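Enquirer: coordinates only, sequence not included:
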């Protein structure tokens, strides 16, 4: 079956009144346009357009319904400047690029080989204008701030202060908050710069935001527990510098 037909079927299912994950026309159109099979490392007929998530090289490829929930919560306007924390395979960035233009989408990830793959996938799918860089997501991307919208595809106890500060006044940050019981929350920056919860969108289950120095496939990946003494001691014992060779990024500007 043609990928375009599979995409239409996927979105129609997500729009169905019993699910209601897709509620707005911009999200619907973008999901119908982006070739998901360019980002999911399986054949289209074998599940690239099924509503399921996949583990891939230490990261999680989100199910289409989860992507739809995140984008509906983010509520972007045309030409908004957007930052995604957690580049993954680049699929969410591509869908946002359809909505706001690829030059307005920025993504960061703490794991270099994931950044490399996201760049490759976005280029192959026609979204080469999306900026993807290797960063600690909690620090954001200050040189490109402020952003109208920030989407965090990892969980934290509280919204990282740096991300809130990189929002425009009344800008929106969407992030899973909590430890064992996570809730998807939209936080807006007030005129005074404070973070104020604007909306809640139900329960979710995301991996924790990584600590600087960790890789997505390391044993320890829980930012929410980084102040725990036992965690710190175990982390010090198991990590001895970088476990992977650094990639020369000069050719990937």
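Expert: Nice, I can see it. All values reported here derive from a predicted model rather than from experimental measurement. Residues are numbered from 1 along each chain as shown.
Enquirer: drop to CA atoms for contacts and neighbour counts, all remaining ones
Expert: Will do.
Enquirer: quick one: the strands in the stretch 1-150 of the chain?
Expert: 54-56, 59-61, 82-85, 105-109, 131-134, 147-152 (DSSP state E, counting those that start in this stretch).
Enquirer: highest average neighbour count across these?
Expert: Ranked by mean neighbour count, the strands of the stretch 1-150 of the chain are led by strand 82-85 with a mean of 28 (mean count of other Cα atoms under 10 Å).
Enquirer: Show me what that strand is packed up against.
Expert: Judged by 3 or more Cα pairs under 8 Å, 6 or more residues apart in numbering; DSSP states H and E, strand 82-85 is in contact with strand 105-109, strand 147-152.
Enquirer: adding another structure so you can compare the two:
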């Protein structure tokens, strides 16, 4: 069957009252235009509303993608960072809305970075930048971003990502442990929730497939140590020069 027809059927299903996950017209148009089959092997199953697994990562179902973009509320001309590029499909949807040169994507998995780059180029979105990074650190060279989409769960948004938001920016992520809730966090600290949505936890350096060490605890210890070092409590808030006092 013609992929364009399959895309129409896919989006019609997402907009239907039975699912009701897609109301944003810009997102609907983008999902009708992006050739999802270029990002997955099976043309027909690419448009089924289900997840796939590629290179040990979960490719989100169309309904999950729609929910993420509804919360993200992209506008034409936004600068966007996608943390967790995966196979590149969500980056392509974002590129249809804001323009491909406004989309930046990172992934901690080197094989996935190569996969996403190849898929995006084949699908006609070669202007999207995809880099291999620890997603929790973001992409500071290209900050600030109007929108950041974190395609992985975290108890709280990583601080570097919040620091890379524009003044009126928004970060969207599944927040919490279980159950996770889809949250949109604005640069001013305010947030909204959009129901339950569970994704895999954000991988940190050393946890990706093929890494020598897969240990989240080491990274958490480093983060806590940095927080303690940067906190100012007790006597260290003000140094007293006792010799000056004696004089």
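Expert: Good, I have the coordinates. The structure displayed is predicted, hence computed values, not measured ones.
Enquirer: Superposed, what's their TM-score?
Expert: The TM-score (TM-score structural alignment, normalised by the length of the second structure) is 0.85; 221 aligned residues with a Cα RMSD of 1.8 Å.
Enquirer: if I look at the residue nearest in space to the middle of the second structure, how far off is residue 202 of the second structure?
Expert: Computing the C-alpha centroid of the second structure and ranking residues by Cα atoms, centre = their mean puts residue 150 first, at 2.4 Å. Separation of residue 150 of the second structure from residue 202 of the second structure (Cα to Cα, to the nearest Å): 8 Å.
Enquirer: same deal with residue 132 of the second structure?
Expert: 15 Å.
Enquirer: Next: residue 169 of the second structure.
Expert: 21 Å.
Enquirer: and residue 81 of the second structure, what pairs with it in the first structure?
Expert: Superposed on the first structure with TM-score structural alignment, residue 81 of the second structure falls opposite residue 83.
Enquirer: if I read this right, its match contacts residue 102, doesn't it?
Expert: No - counting by Cα atoms under 8 Å, residue 83 of the first structure stays clear of residue 102, with 11.5 Å between them.
Enquirer: returning to what we had before: closest to residue 116 of the first structure out of the strands of the stretch 1-150 of the first structure?
Expert: Residue 116 of the first structure lies closest, by Cα to Cα, to one member of the strands of the stretch 1-150 of the first structure: strand 131-134, at 8.4 Å.
Enquirer: matching residues in the second structure for that closest one?
Expert: Alignment of strand 131-134 of the first structure against the second structure: residues 129-132, by TM-score structural alignment.
Enquirer: what sits up against that stretch?
Expert: When contacts are defined by Cα atoms under 8 Å, 6 or more residues apart in numbering, stretch 129-132 of the second structure is touched by residues 85, 101, 103-110, 113, 116-117.
Enquirer: please redo it, this time with the cut-off set to 6 Å
Expert: For stretch 129-132 of the second structure, contacts defined as Cα atoms under 6 Å, 6 or more residues apart in numbering pick out 104, 105, 106, 107, 108, 110.
Enquirer: Let me see the contact set for the fifth one.
Expert: Right, residue 108 of the second structure. Applying Cα under 6 Å, 6+ apart, we find residue 108 of the second structure in contact with 132, 133, 134.
Enquirer: go with 8 Å
Expert: Here residue 108 of the second structure is in contact with 84, 132, 133, 134, 135, 203, 204, 205, 208 (Cα under 8 Å, 6+ apart).
Enquirer: Shared with the first structure, which of those residues?
Expert: With the contact criterion set to both residues aligned by TM-score structural alignment, their matches' Cα atoms under 8 Å, the contacts of residue 108 of the second structure that also touch in the first structure are 84, 132, 133, 134, 135, 203, 205, 208.
Enquirer: follow-up on the earlier one: and residue 175 of the first structure, which of the strands of the stretch 1-150 of the first structure is closest to it?
Expert: Of those, nearest to residue 175 of the first structure by Cα to Cα is strand 147-152, at 5.0 Å.
Enquirer: In the second structure, what stretch matches the helix or strand just after that closest one?
Expert: Per DSSP states H and E, the first helix or strand lying C-terminal to strand 147-152 of the first structure is helix 161-165. Mapped onto the second structure using TM-score structural alignment, helix 161-165 of the first structure spans residues 159-163.
Enquirer: mean shift of the matching stretch relative to the first structure?
Expert: Averaged over the aligned pairs, stretch 159-163 of the second structure sits 0.5 Å from the first structure after superposition, using mean Cα distance after the TM-score superposition for the first structure.
Enquirer: And that stretch, how far out from the chain middle?
Expert: Chain-centre distance of stretch 159-163 of the second structure: 13 Å, with Cα atoms, centre = their mean, to the nearest Å.
Enquirer: Show me what counts as buried in that stretch.
Expert: 161, 162, 163 (16 or more other Cα atoms under 10 Å).
Enquirer: The second one reaches residue 187, doesn't it?
Expert: Going back to what we said before, that points to residue 162 of the second structure. Yes - Residue 162 of the second structure is within contact range of residue 187, at 6.7 Å (criterion: Cα under 8 Å).
Enquirer: Please identify every residue contacting each of these two.
Expert: Both residue 162 of the second structure and residue 187 are contacted by residue 171, under the criterion Cα under 8 Å, 6+ apart.
Enquirer: just to revisit the earlier point, between the kept ones among the contacts of residue 108 of the second structure, identify the one with the most neighbours.
Expert: Ranked by neighbour count (other Cα atoms under 10 Å), these have residue 84 at the top, with 29 neighbours.
Enquirer: Could you measure from it over to residue 130 of the second structure?
Expert: According to Cα to Cα, residue 84 of the second structure stands 10 Å off from residue 130 of the second structure.
Enquirer: Thank you kindly, that will do.
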